[in-house]
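This is a predicted model, with the sequence first.
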Amino acid sequence: MEGRRIEEAARAFIEQVGEPPRGTRLARWNRPVCVSVTNMQPRLAQFVIDRIAVNAFNVGVDVGEPGCKPNVIILATGDGPALAKKLVSEIGIGFRPAINHTDLGRNALQDFQNSDAPVRWWNVTMPVTTDTGDIAITLRSDEAPRTVTVRDGSRLRSNVRYDMAWTIVIIDMSRTNGAPLGVLADYVSMVSLAQVDPAADLSGQSTVMNLFRAPQDVSGLTQWDKDYLAALYAAPTDRANGRQQDAGVAHALIQQRREREGLEEDGGSAAPDGRE
């Protein structure tokens, strides 16, 4: 009974947290993460960069050397909507590349610009071939990148995977309500290392994503956050479809939770309900 409970909890966490673009699968960084922080005092900016780098390294993500070209761009501001609109106006195609299924779409981009959230983010992913890492280009349309499903032993795999390409995060310091910088950096880590649904109701989950919903209950990345990220980066990336990709991440997450808590195959675990 308890074994079933941890499986259901893991699958619910993945379903609620993750939001890849329509027709794609959960993406991750398959190249080193390089973080830049703008509009913060240098020592505070370096603290945030270091915190994200440590979080990335701890879940299996390579981190770029000093002087690397940023692909996680974090900007602090006193007016989140104004900065978001300015960036979209100036960068344009950087938010919605002319390659199919790289982002959440026009409506989501409107929400990114008009939201009153303390932190907003925009992830761009790229479909790439699994053998070479070259972009599997399809012009923006209703069609997904052309893939070939290959039977390999007892499993099905695709010749296309989805890589995180770049992420833009805006922190509206006028709306963070005094959140500790370390906890804020953990929050930004979560939305930079994975595709997190900004509209998700995660009030029933143990996650740093509840920082602005119930700040008294959040002290940083939770163990569920860490295990989810580790599972995301441990699971195979070449599953044939989104359902199989989710199942692969769920399997890795379930194994981690059982191993962490010293459980046998039929052991138990508390669901991620805010109590570690």
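Looks like it arrived, so ask away.

hey, let's count contacts and neighbours off CA atoms from now on
Fine.

Does N123 belong to a helix, a strand or coil?
Three-state assignment for N123 (DSSP: H, G, I helix; E, B strand; the rest coil): strand.

where's it relative to F57, distance?
Separation of N123 from F57 (CA to CA, to the nearest Å) stands at 20 Å.

Those two - which one has more neighbours?
Neighbours were counted for N123 and for F57 using other CA atoms under 10 Å; N123 has more, 25 against 15.

Chain neighbours aside, what residue packs nearest to the more buried one?
In space, and not counting its chain neighbours, N123 is closest to T167: 4.5 Å by CA to CA, 6 or more residues apart in numbering.

which SSE is that neighbour in?
strand 160-172 (DSSP states H and E).

Tell me which stretches of the stretch 101-250 of the chain form strands.
For the stretch 101-250 of the chain, applying DSSP state E, counting those that start in this stretch gives strands covering 119-129, 149-152, 155-158, 160-172.

packing partners for the longest one?
I take that to be strand 160-172. The contact analysis (3 or more CA pairs under 8 Å, 6 or more residues apart in numbering; DSSP states H and E) places strand 160-172 against strand 72-77, helix 80-91, strand 119-129, helix 181-193.

for this protein, which residue is closest to the average position?
A194 (1.2 Å; CA atoms, centre = their mean).

residue contacts, it?
Residues counted as contacts of A194 (CA atoms under 8 Å, 6 or more residues apart in numbering) are G18, A27, R28, L229.

who wins for neighbours among those residues?
Busiest of the contacts of A194 [other CA under 10 Å] is A27, holding 27 neighbours.

need the contact list for that residue.
P20, T125, R161, Y162, D163, M164, A194, Q195, T237.

next, the one to line up against it:
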Amino acid sequence: MSGEITDEITVIGQKKREAAEKLGKTITRPSRDGKPVGRFDAPICVIVSGLPADMAEIIKARIEENIRNLKVLDVAEAGCNPNAFVGAIDNVNDTVDQLREREKWLFEGLLSFQIDRIYKGSHDVRAWHVFDIRNLDGSIIPARREGGGHPGDHNDVVNNVEKASRTMQLRTNLAGAVVLIEATALQGKTLRQLSDYATMRLLASTNDEVTDDSASLPTILTLFNGKSAPDSLTQFDRAYLSALYELPANSRDGQIFTAAASRYINNQKAIASE
């Protein structure tokens, strides 16, 4: 193989990596205060509503198949308490209002700007998560009284150092996930597309506005924001979920999309060699 061809392959590979890292950064909703990226730890109990029973069952089964394919997540047994909700409804904002009254736990710990972000959504979709900050081993963090020093004094510096150290020993569990889709937006979408879109929004805390223009590679997340969405989870989508759930539980945003890019490139190479 000549040097020019080798250089060209290297450049193409680098461009693909850059595109994958860019998309990872685009879709990842930044964690607050440098905390680890949120992900499910407990078995996932999916419920799909607002559709005919046979269609809802197909979507549920596909989401569960995607979960099992990750190898590190479990699907909850029959009769479980749902912690992953997918709904096709009329007027998504009205439904958010109703849930805030009837299912307050679905908004527990969310700040006002996060509530506002839910209502803004991505035109036809409202999606959010309930977060549960735990010790890295999964144990509950005991309540403690914050230290009293004044800003700028020695105690404040020590507290900041301790806070950074503690953050490295934390994990962010997803205790619940909700994806609400405007019923009128379902037209023209396949059940596989809906299932795979819901999978991404349930399993990962992603940004709402992922469009054709902002997506540097194909992703199912453009389903409601683009003109031509993929038929299913893309190679990048699968690489992203794999990175999210296989990396250590205290991984940060940048670690996730860097690892996702590596997985994507490796998968591309494997396919090319077949």
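Right, received. Where do you want to start? Owing to the predicted nature of the structure, the values given are computational and were not obtained by experimental measurement.

just to revisit the earlier point, can you convert the helices and strands packed on strand 160-172 of structure 1 into TSV and add a column each for distance to L156 of structure 1?
Converted to TSV, those look like this (distance: least, CA to CA, whole Å):
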stretch	distance to L156 of structure 1
strand 72-77	32
helix 80-91	38
strand 119-129	16
helix 181-193	26
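
The residue lying closest to R126 of structure 2 once chain neighbours are set aside: neighbour count?
Leaving aside its sequence neighbours, R126 of structure 2 sits nearest to L180 (CA to CA, 6+ apart; 5.1 Å). By other CA under 10 Å, 26 other residues sit near L180 of structure 2.

likewise A76 of structure 2?
16.

Could you identify the residue of structure 1 that aligns with it?
Counting by TM-score structural alignment, A76 of structure 2 lines up with G64 in structure 1.

Its match and W29 touch, don't they?
No - judged on CA atoms under 8 Å, G64 of structure 1 makes no contact with W29 at a distance of 11.7 Å.

Aligned counterpart of Y162 of structure 1 in structure 2, please.
Alignment note (TM-score structural alignment): Y162 of structure 1 maps to T172 of structure 2.

swap that for G18 of structure 1, please
Per TM-score structural alignment, G18 of structure 1 is aligned with T28.

Excluding sequence neighbours, find me the nearest residue to its match.
Of all residues not flanking T28 of structure 2 in the chain, T206 sits nearest, at 4.8 Å (CA to CA, 6+ apart).

Which position in structure 1 pairs with S139 of structure 2?
Alignment note (TM-score structural alignment): S139 of structure 2 maps to G133 of structure 1.

about what we covered before: if I look at the equivalent of the residue nearest to the centre of structure 1 over in structure 2, how far off is Q14 of structure 2?
Mapped onto structure 2 by TM-score structural alignment, A194 of structure 1 lines up with A204. Separation of A204 of structure 2 from Q14 of structure 2 (CA to CA): 26 Å.

Provide the count of other residues in contact range of the corresponding residue of structure 2 for L109 of structure 1.
Taking TM-score structural alignment for the superposition, L109 of structure 1 sits opposite I115 in structure 2. Counted with other CA under 10 Å, residues neighbouring I115 of structure 2 total 14.

Quick one: residues contacting the residue lying closest to I115 of structure 2 once chain neighbours are set aside.
Nearest non-adjacent residue to I115 of structure 2, counting by CA to CA, 6+ apart: F107, 7.9 Å away. F107 of structure 2 is in contact with R100, I115, V130, counting by CA under 8 Å, 6+ apart.

Same check on A82 of structure 1?
When contacts are counted by CA under 8 Å, 6+ apart, A82 of structure 1 is found next to Q113.

For it, what is the corresponding residue in structure 2?
Using TM-score structural alignment, the partner of A82 of structure 1 in structure 2 is D94.

any chance you could map the helices in structure 1?
Under the criterion DSSP state H, structure 1 contains helices at 2-17, 42-58, 80-91, 106-114, 181-193, 223-234, 242-260.

Figure out which of these is closest to N71 of structure 1.
helix 181-193 (9.7 Å; CA to CA).

ok, the corresponding residue of structure 1 for W128 of structure 2 - contacts?
Counting by TM-score structural alignment, W128 of structure 2 corresponds to W122 in structure 1. Counting by CA under 8 Å, 6+ apart, W122 of structure 1 touches F95, D103, F112, T167, I168, V169.

overlap between these and structure 2?
With both residues aligned by TM-score structural alignment, their matches' CA atoms under 8 Å, the contacts of the contacts of W122 of structure 1 that structure 2 also has are F112, T167, I168, V169.

I73 of structure 1: which of those residues is nearest?
Set against I73 of structure 1, the nearest of the kept ones among the contacts of W122 of structure 1 by CA to CA is I168 (4.9 Å).

Double-check the closest one against P70; I have them as touching.
No - I168 of structure 1 lies out of contact with P70 (CA under 8 Å); the separation is 10.2 Å.

which of the two has more neighbours?
Remark: of I168 of structure 1 and P70, I168 carries more neighbours, 21 against 16, as counted by other CA under 10 Å.

residues in contact with that one?
When contacts are counted by CA under 8 Å, 6+ apart, I168 of structure 1 touches V72, I73, I74, L75, W121, W122, N123.
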